[in-house]
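A.B. asks: Just to be clear, the model below is a prediction. Sequence and coordinates:
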Amino acid sequence: MNRRQFIAGLPLALSACSATESWAPDDIVSRAIYRDPDPAYLTLYTMKNIGSDNGAHTALLINASQRVIFDPAGSFEQTRMPERNDVLFGVTPELESYYVSYHARITYYVVGQTIEVPPAVAEQALQLALSNGPVPQAHCARTTSRILRQLPGFSDFRQTWDPNRVSEDFARLPGVTTHEYRETDADDKSIAAAQINAALTADQ
């Protein structure tokens, strides 16, 4: 590739590395905040292809001073959890179940791995997620592993692009509990999104 071809390709390359910012207003976020009375914990969600077991997406639920989901470059759009740059606020257990159900379908299943952590560690994870900024497509595992590596007790985590490697490192932590979530919905996630949003609207 010559210099002219390289320069001509820059806009496309840069656009592929960019991410769309989102910033819900303060009043909407404040009204949505949910606090879980349970001890502080982290839940790593890994979305896996049923045929190959390859990881397709990584997200991190953080139960700290409030309960959020860090969903880097996520596609779950709904009406109840306001978003600020890939952080979803107001994550009640009901809304968490909708989040999982959205990703679980005939071609993908979801692995949830939960570990109890000291409140200070959960709070550090929350602050790292809040300060991270929007994540470009395909950077979900890399960003999540980078955040986890900064937490006390997680320094052995590999910096990786592979959701399965993040899950493997999480599985090595003492005291982790693991659950799998499987559904038989159609592969088209837009159908699940429409059904979920209809249910959420009906509940309001």
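C.D. replies: Everything's here; your move.
A.B. asks: all contacts plus neighbour counts: C-alpha atoms, from now on.
C.D. replies: Noted.
A.B. asks: where along this structure do the strands fall?
C.D. replies: With strands called from DSSP state E, the chain shows them at 41-49, 55-63, 67-70, 83-84, 87-88, 108-116, 177-181.
A.B. asks: counting contacts, what elements does the second one pack onto?
C.D. replies: Taking 3 or more Cα pairs under 8 Å, 6 or more residues apart in numbering; DSSP states H and E as contact, the helices and strands that strand 55-63 lies on are strand 41-49, strand 67-70, helix 119-132, helix 140-149, helix 163-171.
A.B. asks: what helices or strands is the third one leaning on?
C.D. replies: Yep, that's helix 119-132 we're talking about. Secondary-structure packing of helix 119-132 (3+ Cα pairs under 8 Å, 6+ apart): strand 41-49, strand 55-63, helix 140-149.
A.B. asks: In TSV, list the strands of the chain along with mean neighbour count.
C.D. replies: Formatted as TSV, the strands of the chain follow (neighbours: other Cα atoms under 10 Å):
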stretch	mean neighbour count
strand 41-49	22
strand 55-63	25
strand 67-70	26
strand 83-84	22
strand 87-88	26
strand 108-116	21
strand 177-181	13
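A.B. asks: Adding distance to residue 126, write those strands out as JSON lines.
C.D. replies: Formatted as JSON lines, the strands of the chain follow (distance: least, Cα to Cα, whole Å):
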{"stretch": "strand 41-49", "distance to residue 126": "10"}
{"stretch": "strand 55-63", "distance to residue 126": "6"}
{"stretch": "strand 67-70", "distance to residue 126": "8"}
{"stretch": "strand 83-84", "distance to residue 126": "12"}
{"stretch": "strand 87-88", "distance to residue 126": "9"}
{"stretch": "strand 108-116", "distance to residue 126": "14"}
{"stretch": "strand 177-181", "distance to residue 126": "21"}
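A.B. asks: Second structure follows, compare the two:
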Amino acid sequence: MLRFLLMLLLPLTLLGCAEPVWAPDEAVARAVYRAPGPPTITLFTMVSNNTGSGGHSGMMVNASQRVIFDPAGTWWHRLAPERNDVHFGITPIMLDFYIDYHARETYHVVVQTKEVSPEVAEKALALIKQNGAVPKAMCGRSVSSVLRQLPGFESMPRALGPSRIMRAFGKLPGVETKKYFDDDPDDHSTLLRAQQAAAGAGDQPVTR
């Protein structure tokens, strides 16, 4: 009986484990990027080309700086230092890299963007920075939890499933939606190496 109970508890234990990452202060300060245009909240949903179901949620906040919150994600770049699933220095090329990494032969990326007030954007930035590292399979829950705390996003559901969050976000007024498709293979280890090289040598963020 004890062995049976341990087998049941093991997946829950693994689910509760998150890997903390904390980039140095100087790396984060050096990477800060302020994007032009109005403050925005962007929801990323990686959608299966075979089943139409959502496989992953992430969000980008364009406030006093532009960052990506990629809970339990696998994308990284040396010029976009990470602190517990928050990637700093999201220049146009880093944003392209992030989307390109997730768009592949089995998944496309739905990008939904909503303009918000500077106050809402700053609150979103503070919430994701305070959130902490997210356990595997909890990306949707963490994104929906952050969104529900923002003025104008109270209707967002408490949901684990990225598809449900995407549908609810799409019903908000003023949302602009784009979809990105690619035929890259599922194994993106080669693509990650190429992205590191494509940004060029040196430690400064790349802009274009």
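C.D. replies: Here it is on my side, so go on. For clarity, every value in this text was computed on a predicted model and none was experimentally measured.
A.B. asks: Kindly provide the TM-score of these chains.
C.D. replies: Overall, the chain-to-chain superposition scores 0.94 on the TM-score scale (TM-score structural alignment, normalised by the length of structure 1); 203 aligned residues with a Cα RMSD of 1.6 Å.
A.B. asks: Ok, which of the helices and strands packed on helix 119-132 of structure 1 comes nearest residue 117 of structure 1?
C.D. replies: strand 41-49 (5.1 Å; Cα to Cα).
A.B. asks: What residues in structure 2 pair up with that closest one?
C.D. replies: Under TM-score structural alignment, the match for strand 41-49 of structure 1 in structure 2 covers residues 40-48.
A.B. asks: in the superposed pair, what's the mean gap between the matching stretch and structure 1?
C.D. replies: Its aligned residues in structure 1 lie a mean 0.5 Å from stretch 40-48 of structure 2 after superposition (mean Cα distance after the TM-score superposition for structure 1).
A.B. asks: Check what contacts that stretch and list those residues.
C.D. replies: Under the contact criterion Cα atoms under 8 Å, 6 or more residues apart in numbering, stretch 40-48 of structure 2 has outside partners 53-63, 102-103, 106-117, 121, 162-163, 166, 169.
A.B. asks: okay, the helices and strands packed on strand 55-63 of structure 1, which one's buried deepest?
C.D. replies: The highest mean neighbour count among those, using mean count of other Cα atoms under 10 Å, belongs to strand 67-70: a mean of 26.
A.B. asks: Provide the aligned range in structure 2 for that strand.
C.D. replies: With TM-score structural alignment as the criterion, strand 67-70 of structure 1 aligns to 66-69.
A.B. asks: Please tell me how far the matching stretch is from the chain's geometric centre.
C.D. replies: On the basis of Cα atoms, centre = their mean, to the nearest Å, stretch 66-69 of structure 2 sits 7 Å off its chain's mean C-alpha point.
A.B. asks: do stretch 159-173 of structure 2 as well
C.D. replies: With Cα atoms, centre = their mean as the basis, stretch 159-173 of structure 2 stands 15 Å off its chain's centre.
A.B. asks: Please apply the same query to stretch 106-126 of structure 1.
C.D. replies: So, by Cα atoms, centre = their mean, the centroid of stretch 106-126 of structure 1 is 9 Å from its chain's centroid.
A.B. asks: what about that stretch, how long is it end to end?
C.D. replies: 32 Å (Cα to Cα, to the nearest Å).
A.B. asks: And residue 187 of structure 1? What does it align with in structure 2?
C.D. replies: Checking TM-score structural alignment: residue 187 of structure 1 goes with residue 186.
A.B. asks: contacting residues for the closest residue in space to its match that isn't next to it in sequence?
C.D. replies: Excluding the flanking residues, the one nearest residue 186 of structure 2 by Cα to Cα, 6 or more residues apart in numbering is residue 104, at 6.1 Å. Shown in contact with residue 104 of structure 2 (Cα under 8 Å, 6+ apart): 181-186.
A.B. asks: Just to check, the match of residue 187 of structure 1 is in contact with residue 103?
C.D. replies: No: using Cα atoms under 8 Å, residue 186 of structure 2 is not in contact with residue 103; the gap is 9.1 Å.
A.B. asks: Count the neighbours of the residue lying closest to residue 132 of structure 1 once chain neighbours are set aside for me.
C.D. replies: Once flanking residues are discounted, residue 132 of structure 1 sits nearest to residue 85: 8.0 Å by Cα to Cα, 6+ apart. Using other Cα atoms under 10 Å, residue 85 of structure 1 has 22 other residues around it.
A.B. asks: how about residue 85 of structure 1, what's its match in structure 2?
C.D. replies: Residue 85 of structure 1 maps onto residue 84 in structure 2, by TM-score structural alignment.
A.B. asks: what about its match, distance to residue 176 of structure 2?
C.D. replies: Distance from residue 84 of structure 2 to residue 176 of structure 2, counting by Cα to Cα: 28 Å.
A.B. asks: ok, now residue 102 of structure 2?
C.D. replies: Distance, residue 102 of structure 2 to residue 176 of structure 2, by Cα to Cα: 19 Å.
A.B. asks: Please apply the same query to residue 183 of structure 2.
C.D. replies: Taken as Cα to Cα, the span from residue 183 of structure 2 to residue 176 of structure 2 is 24 Å.
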